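Asks: Below is the sequence, then the predicted model.
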Amino acid sequence: MKKSKQKRTTIPVHKLQERTSLGIQIRNFVNFNRHDMRKLGAHRDDHYILIIQEYGYSHVNIDFKTIAIKGCAAFFILPGQVHYVPESEETAGWFMAIDSSLVDKSYQQVFEELALHQQTLLVSTEKVAQLVRCAALLCDMFDNDGQALMPGTVIHSLASAYVGIFAALYKSSNPEKDKQQLRPEIITSEFRKLVSSQFKTLKNPSQYADALSLSLSYLNEVVKAVTGFPVSYWIHHEIVLEAKRMLYYSDLTVKQIAFSLGYDDHAYFSRLFSKVAGVPAVQFRKDYRE
C-alpha cells in the first residue's frame, strides 16, 4: 500500500540563529549544487540574503516572479520572501546571510523601496571586485567550521560596510529624489513595515493611520505620492501575496488560509482574493501547480 503524501501546512522558514550565533554567514560558491537546491526547495528566511554573482547564468523565483541573473550582477532577498533557485549554470560568486538587526535602517529602506519592482542589478567588474575583496576578508574571519576568529564587533562592522556598499550600488542606480520628499518616504517606509508585520490583525486603513498618529487622508496622500498606490492597495497586496504563498506552498484549504490570515468570514476573504488577484483562490492554486 502506498503511503499517503504528507500534507504541507506551512512554508519552511530557515532561521539564521540555527546556523550561527553571530547573525552573519558568508561563503563563496562555484556552481550551485542542483541536489542541494532541490533539497532546499521553496522557503522563507528570517534574515536578509545578499548575493554577488561574478559570472554565469541563473534564475531565482521570488514570490511568483522569476528573475534572470546574468554575468556580473547583484541581487537581494528580503526576510519573509518565498524563494527558490530553479536553474543555475556555470556560476560563481558570494552569498551573505545577515540578521535584520545588523542591517542599518537606512540600508533596509533602500531594499524595501526596491522590493516591489525587484530586479537584479548589473554591476561593473570593478565594483564586483570591490565587494569580492570585502567578502573574502569577512570570510577569513571565520575558520572552516564557521567559528569566529575575530571579535564580533569587528565582524559586524565589516559586515555593515559590505551591506552599505551593496545598498549604495542599488541606490546609485535609482537617482535620489528631491529632499522635500524625505518625510513622505520615511512615513511610507514605516507604513509598509507596519503592514508587513500587522496585516493579519489590522485590516482597515484607518487602523494604520491611528498606529502612525496620522490622519487617514494625509497617510493616503503620502503613500500614493511615493508609491503610486493608496493605503488600501498595500494592505490587500500583503494579504493576497501571503495567501498566494500558502495556496501554492501548502495544502491548507481556502477556509483554513482565510482563518490563518485573520478572516472569520472565509467567503469575504474569497471575494477579496478574486478581486485583487483576478482569479478565485482555487483557480490560482490549480493554475500555478499545473
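Replies: Here it is on my side, so go on.
Asks: Every contact and neighbour count from this point should use C-alpha atoms.
Replies: Will do.
Asks: pretty sure Gln53 is in a strand, no?
Replies: Yes. Counting by DSSP: H, G, I helix; E, B strand; the rest coil, one finds Gln53 located in a strand.
Asks: how close does it sit to Leu122?
Replies: Between Gln53 and Leu122 the distance is 10 Å, computed by Cα to Cα, to the nearest Å.
Asks: Who has more neighbours out of the two?
Replies: A count of neighbours by other Cα atoms under 10 Å puts Gln53 above the other of Gln53 and Leu122, at 26 against 18.
Asks: does the spatially closest residue to Thr91 that is not a sequence neighbour belong to a helix or a strand, and which?
Replies: Take Thr91 and drop its neighbours on the chain: the residue closest to it by Cα to Cα, 6 or more residues apart in numbering is Gly56, 4.0 Å away. Per DSSP states H and E, Gly56 falls inside strand 48-62.
Asks: structure B:
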Amino acid sequence: MVDDDLIEMHDRSVYFILPGQLRYHVDSQTESWILAVNASFLQEGLRLKLNEHYYGKKPVPLSQKKAERFTQCMRFLAEDLQHPLYKFSGLAVRKGLIDVISGMITEEYAVGTSDRQGEHSRFAAITREFKELLLNNFKKMKKPAEYADALSLSTPYLNQVIKASTGFNVSFWIQKMIMNEARVLLSASLKPIKEIAHELGYTDQAYFSRLFSRTQKISPQGYRLIKQAQLPWTGKKNKKTLFSG
C-alpha cells in the first residue's frame, strides 16, 4: 500500500516512492528488497528524472539479466551494512552502491522517454519544470496563477500544456498533491487537524475540512479513524529492508 493505492508487483520488477509517502507491506509471495535512502544521497540528475515519473508511475518489469545484477548489488550493500569490511572508504563504497542501484531503477523509468519527447520538447520541458515546482511548493502555492508566474507563462497556456501532457489541468494536480499529503498526515500522525491544516498552508481549519470532505467523500477525522485502524505496521520475514544514510 502506498498512500491509498494498492501496488501489485509481478515477477521481476522495481518501484519507487517519494519522501513523505505512506507505505506499508501487505504480502509477498517471493523475495523482495526495500532500499530506504535519504534523497540527498541520490545524484541530482537521477532524483530529477525520478520526480518526472511521480505522476501515474507504476512498477516496471525487469529482464532476468537486469534482475540478477540488481539483486547482486542489493546483496552486496546488505552484507556491507551488516558486516562492514571497509573502514576508511566505507561511506564511499555504500554511496557507490546506492548510485548504481538508483541508476538502474532510474534507467528503467526513463528508457524511451527521450524519443517520445522530441516532437513536443517545449511541452515536455514545461511539464518537467511544473512537476518539480509543485513537489517543492504545494504547501504554500495553491493557485495555478502562482505556478504560471513562477514559470513566466500565462495561466491559460500553462493549463493547456499540463492538460495536454498529463490529461489533467494544473488545479487538479495542486489539489491531488495537497490531499495526498493530508491523507499521509492523518494516517501516520496524531497531530490535531488544525495543525495539519496549518502545515498544508490553510489558516482556516473549517475550509480545509470542507475541502477534504468534498474531495475525499469523508471527513478528516473519519478518514483518520478508519486508516489508523487499518495500518498494520508489520512486515513479513522474507522482506529485507535496508536503511542507508
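Replies: Sure thing, it's come through. This one's a predicted model, so the numbers in the text were calculated from it and none came from an experiment.
Asks: picking up where we left off before, trace the residue nearest to Thr91 of structure 1 over to structure 2, please.
Replies: By TM-score structural alignment, Gly56 of structure 1 lines up with nothing in structure 2.
Asks: Give the buried residues for the helix ranked longest in structure 2.
Replies: Across structure 2, the longest stretch assigned as helix under DSSP state H is helix 90-110. Using 16 or more other Cα atoms under 10 Å as the test for burial, helix 90-110 of structure 2 gives 94-95, 97-99, 101-106, 108-109.
Asks: circling back: what's in contact with the strand holding Gly56 of structure 1?
Replies: Strand 48-62 of structure 1 is touched from outside by 66-79, 81-100, 128, 131-132, with contacts defined as Cα atoms under 8 Å, 6 or more residues apart in numbering.
Asks: Show me the strands in structure 1, by range?
Replies: Shown for structure 1, the strands assigned by DSSP state E span residues 13-14, 24-30, 44-45, 48-62, 65-70, 73-77, 83-98, 121-122.
Asks: Next, format the ones you listed as CSV and append distance to Leu212 of structure 1.
Replies: Output for the strands of structure 1, formatted as CSV (distance: least, Cα to Cα, whole Å):
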stretch, distance to Leu212 of structure 1
strand 13-14, 29
strand 24-30, 32
strand 44-45, 27
strand 48-62, 26
strand 65-70, 31
strand 73-77, 27
strand 83-98, 28
strand 121-122, 33
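Asks: Now do stretch 1-10 of structure 2: distance from first to last residue.
Replies: Taking Cα to Cα, stretch 1-10 of structure 2 runs 15 Å from one end to the other.
Asks: next one: that stretch to chain centre, how far?
Replies: On the basis of Cα atoms, centre = their mean, to the nearest Å, stretch 1-10 of structure 2 sits 12 Å off its chain's mean C-alpha point.
Asks: Would you mark the buried spots in that stretch?
Replies: Asp3.
Asks: ok, the spatially closest residue to Pro280 of structure 1 that is not a sequence neighbour to Val282 of structure 1 distance?
Replies: The spatial neighbour of Pro280 of structure 1 that comes closest, neighbours along the chain excluded (Cα to Cα, 6+ apart), is Ser274 at 4.5 Å. Distance of Ser274 of structure 1 to Val282 of structure 1, computed by Cα to Cα: 10 Å.
Asks: more crowded one of the two?
Replies: Using other Cα under 10 Å as the criterion, Ser274 of structure 1 and Val282 rank with Ser274 on top: 17 against 13.
Asks: and the counterpart of that one in structure 2, how far is that from Phe172 of structure 2?
Replies: Counting by TM-score structural alignment, Ser274 of structure 1 lines up with Ser213 in structure 2. Relative to Phe172 of structure 2, Ser213 of structure 2 is positioned 16 Å away (Cα to Cα).
Asks: Okay, angle between the longest helix of structure 2 and strand 32-37 too, please.
Replies: Following axes from the mean of the first three to the mean of the last three Cα atoms, to 10 degrees, one obtains 110 degrees for the angle between helix 90-110 of structure 2 and strand 32-37.
Asks: Which elements pack onto helix 90-110 of structure 2?
Replies: helix 44-52, helix 64-82 (3 or more Cα pairs under 8 Å, 6 or more residues apart in numbering; DSSP states H and E).
Asks: With structure 1 overlaid, how far apart is that helix on average?
Replies: Mean deviation of helix 90-110 of structure 2 from its aligned counterpart in structure 1 after superposition (mean Cα distance after the TM-score superposition for structure 1): 3.8 Å.
Asks: Show residues contacting that helix.
Replies: Helix 90-110 of structure 2 is contacted by residues 14-15, 41-43, 46, 49-50, 53, 60, 62, 70, 73-74, 77, 80, 84, 86 when judged by Cα under 8 Å, 6+ apart.
Asks: Filter the residues you listed down to the buried ones and hand me the ChimeraX line.
Replies: Remark: buried members of the contacts of helix 90-110 of structure 2, expressed as a ChimeraX selection using 16+ other Cα under 10 Å:
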select :14,15,42,46,49,50,53,62,70,73,74,77
